[in-house]
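In: the sequence and its predicted three-dimensional model are supplied below.
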Amino acid sequence: MLPLTLFSVIYLFAPSALAGSVQINGSCSQSNNRLTVGTYEFDGDCDSVSFCNSGGVCQAKGCRRDIFPFGYAQDDPNLPKLCPSGQFCPDEEDACQSLIAVGGTCQLNRDDECQPPPNAGDLADNRFGTNVDGAVCLNAQCYWANVTLGQTCVVENTPYIVYFSGGEAIDIVSRGNCQVGLYCDSQSLQCTQQLALGATCVADKECSSMNCLASGVCGEAFDVPRHFGTWVYVVVGIGIFGGMIGTLVGLFFLHARQRDQEREKRIQYWREQNAFRQNIMQMRDTARASLLSLPLGGGTNSARSTLYDEQSPITQHQQQQPKGSGLRKMSVDDVGSDGEMDLANVVREREDDAPRFRSARAF
């Protein structure tokens, strides 16, 4: 493992052309190991599943820091192991190593690499994570976060690049080795009591909530649950039920309009069918009146006169099975029940008169 400090980061700012692209068994150089500008994430020549060993060759990683590390499938058989208690996996992830004693060299923000104090339960910061089990890595050296109020402390200021809609800016994170509830003042280098809500501040570490607002006062911590007044729940409840009722009422009127449209279509269809029926009945009455108005006697313009004048004498077979004209049959069929008997009687009378007309012509 090659220790990395803030002082060596300045030299390693320029990234290599082949950074992070060399695969296992490829050539590499440990001198290219560095922390990424702005984020201080470890990077090197080898890809995400290998590290650069002392021989200058990319080798498969021997341990991992995360449960689900980048570059591996969830069921990858080559997934490196997690280090057991009392050991840590360095940034290079080459192999698990023993925890570092106080005063030893550690990597940036790797408080977990340092040995915890005997009273780790009393010194550990489990809320904001300012230390790990009471141990803290400051300026590449392990300390215990046990310095009391007014005592000399060690401070570490790390600038990070933050991005926002207006561009980018520098966010300085300041850490120290004071006990929980205290902070290391960068000017006096003494542990000072953290400030309460609403107090004037210039950095997050000065507030007990670790949240110094842009207005320069200590605000609530980010993990504090928000509580709302009863009126908020009342308004929300009214809004929910009002929305439900409004939806139902809107659907009722929408469906009512659709029903009215369908009803109008049916009425229009009925009107059209009724008008069509009236037209048919009018045509029937007109046809019946036209047939009944035909003359009974012969004449030069009579259809019956022409028929009997031009035809030969009726045979016996024709007398037994008289045939009416197609026009008469169609007319009888078309006549409704109210005029069917009258029209049939007229046709029967005219057929009975046919022999008398022929006898008169024979003389």
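Out: Arrived safely, thanks for sending. Numbering: from 1, shown residues only.
In: can we go C-alpha only for contacts and neighbour counts from here?
Out: Will do.
In: can you give me the helices for the chain?
Out: 6-9, 120-123, 230-292, 303-310, 316-320, 326-334, 340-362 (DSSP state H).
In: winner for burial among the ones you listed?
Out: helix 120-123 (a mean of 16; mean count of other CA atoms under 10 Å).
In: returning to what we had before: possible to save the helices of the chain as CSV with distance to Ser174?
Out: Putting those into CSV (distance: least, CA to CA, whole Å) gives the following:
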stretch, distance to Ser174
helix 6-9, 14
helix 120-123, 18
helix 230-292, 39
helix 303-310, 124
helix 316-320, 130
helix 326-334, 108
helix 340-362, 114
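In: among the ones you listed, which is nearest Pro69?
Out: Counting by CA to CA, Pro69 lies closest to helix 6-9 out of these; the figure is 24.0 Å.
In: and the closest one, how far from the chain's centre?
Out: Offset of helix 6-9 from its chain centre (CA atoms, centre = their mean, to the nearest Å): 45 Å.
In: dropping in the other structure now:
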Amino acid sequence: MCDPTPMYRESWQYDDSCEDVYLFCEPSSNTCAYKGCSNADYIQGWDLEKRPYPPRCGIDTYCPDNRSQCTPVVSIGSICEIQRDDECTGTTSICLNSTCFIKGAPLGGNCGADTTVYTAFDAVGDAIQQTIIRDNCTEGTYCNLDSTCINSKPNNAACLQDRECVSNTCSNFDVCINGPEMFRKIKAWLWGVLGACVVVFVCLILALLWFLHRYQSNKEHVKISKFFGDNEEFAKYAMMNDNDSTSTIADSESRLNLPMNESRASVVYLTTPDYVKSHTLTTKSSSAALKSNNNSTARFTTRENTPDV
């Protein structure tokens, strides 16, 4: 058993005597029953493993505060729950003092308003009160203390409520400002500055890449020039050693009356532009050439000293 009388907290959040996230108090039987609809896609404390979310209501229906079941919207002049504009039929309707009205009172016409004080708690637990005043004046007007619709205030004008401003936003400093959802048009000169910044940034990146490429290219050119310079020095040294060796052999064979064979020198140029590898090969080839010359000189010296039989 339960009491179906609606209960609202200081924040105007609905509660009932069932005190269960899955249940509401059925007025016809005064017993707790499962909720049959929802005003949101998320319900705090609801466990989907125990019970699926109740469905959302359609365009021509609404889910009451007790979330019992989807109910057809009510006509103008009918009873509605506190600040539940969605319970009233039409797109320009408003729920004031628990009654559906048309939000269409003209400038200078009579109007009505309701006042609701909400209490919320901040991060440290301090209570914060907020007073909301709503009226049924048309857009661009608001209901003053004389229950008459007057023009709304422009930006930078003093205000106490959001409804007093044309932008429908009153700042914490009691000044009318554009709301955070307001569309802001970017001026043409700002687009020009943005485009110029993009072009300058791209040019700087390209210039940096070009200087980096030139630096690396110069280093490679120096390495290649060093490599071929050492290769030419090696070729000259090899040809000089070969000429000395040929002259020694020719003198020995002439003294021994042996036929002289023509010596041909060939030079192999390395094609891999690697200075370290080239230097290693150059050192090995020079050592081999010196060793070969020494062996040839020793052999012909022996033959020259052999007496004729």
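Out: Cool, the structure landed. In this text the structure is predicted, and so the values were computed from the model without any measurement.
In: just to revisit the earlier point, do you know which of the helices of the first structure lies nearest Gln193 of the first structure?
Out: Gln193 of the first structure lies closest to helix 120-123 among those, at 15.5 Å (CA to CA).
In: list the contacts for Ser208 of the first structure?
Out: 181, 194-197 (CA atoms under 8 Å, 6 or more residues apart in numbering).
In: rerun that using 10 Å as the cut-off
Out: 180-183, 193-197, 218-221 (CA atoms under 10 Å, 6 or more residues apart in numbering).
In: name the member of these with the most neighbours.
Out: Neighbour tally across those (other CA atoms under 10 Å): the maximum, 29 neighbours, falls on Tyr183.
In: is that one in contact with Arg175, as I believe?
Out: Yes. Here Tyr183 of the first structure lies in contact with Arg175, judged by CA atoms under 10 Å, at a distance of 7.9 Å.
In: joint contacts of those two?
Out: Joint contacts of Tyr183 of the first structure and Arg175 (CA under 10 Å, 6+ apart) are 155, 205.
In: one step back: which of the contacts of Ser208 of the first structure lies closest to Cys63 of the first structure?
Out: Val180 (31.7 Å).
In: tell me how far Arg356 of the first structure lies from Glu310 of the first structure.
Out: 16 Å (CA to CA, to the nearest Å).
In: what's the answer for Leu79 of the first structure, then?
Out: 117 Å.
In: what of Leu2 of the first structure?
Out: 134 Å.
In: how near is the residue most central in space within the second structure to Pro52 of the second structure?
Out: Centroid-nearest residue in the second structure: Val198, 18.4 Å away (criterion: CA atoms, centre = their mean). Distance, Val198 of the second structure to Pro52 of the second structure, by CA to CA: 52 Å.
In: then Cys159 of the second structure?
Out: With CA to CA as the criterion, Cys159 of the second structure and Pro52 of the second structure are 46 Å apart.
In: which one of the two has more residues nearby?
Out: Cys159 (22 against 10).
In: tell me who's in contact with that one.
Out: So Cys159 of the second structure contacts 152-153, 165, 169-177 (CA under 10 Å, 6+ apart).
In: same check, this time on Gly150 of the first structure
Out: 178, 182, 184, 188-193.
In: any idea what Cys176 of the second structure aligns with in the first structure?
Out: Using TM-score structural alignment, the equivalent of Cys176 of the second structure in the first structure is Cys218.
In: if we take the contacts of Cys159 of the second structure, which one ends up nearest to Glu26 of the second structure?
Out: Thr169 (39.9 Å).
In: identify the residue spatially nearest to that closest one, adjacent ones excluded.
Out: Asp162 (4.5 Å; CA to CA, 6 or more residues apart in numbering).
In: can I assume the one you found is in contact with Thr141?
Out: No. Here Asp162 of the second structure lies out of contact with Thr141, judged by CA under 10 Å, at a distance of 11.6 Å.
In: list the contacts of the spatially closest residue to Thr119 of the second structure that is not a sequence neighbour.
Out: Spatial nearest neighbour of Thr119 of the second structure, chain neighbours left out: Gln129 (4.5 Å); criterion: CA to CA, 6+ apart. For Gln129 of the second structure, the residues meeting the contact criterion (CA under 10 Å, 6+ apart) are 10-11, 117-121.
In: next one: Gln151 of the first structure
Out: 178, 184, 189-192.
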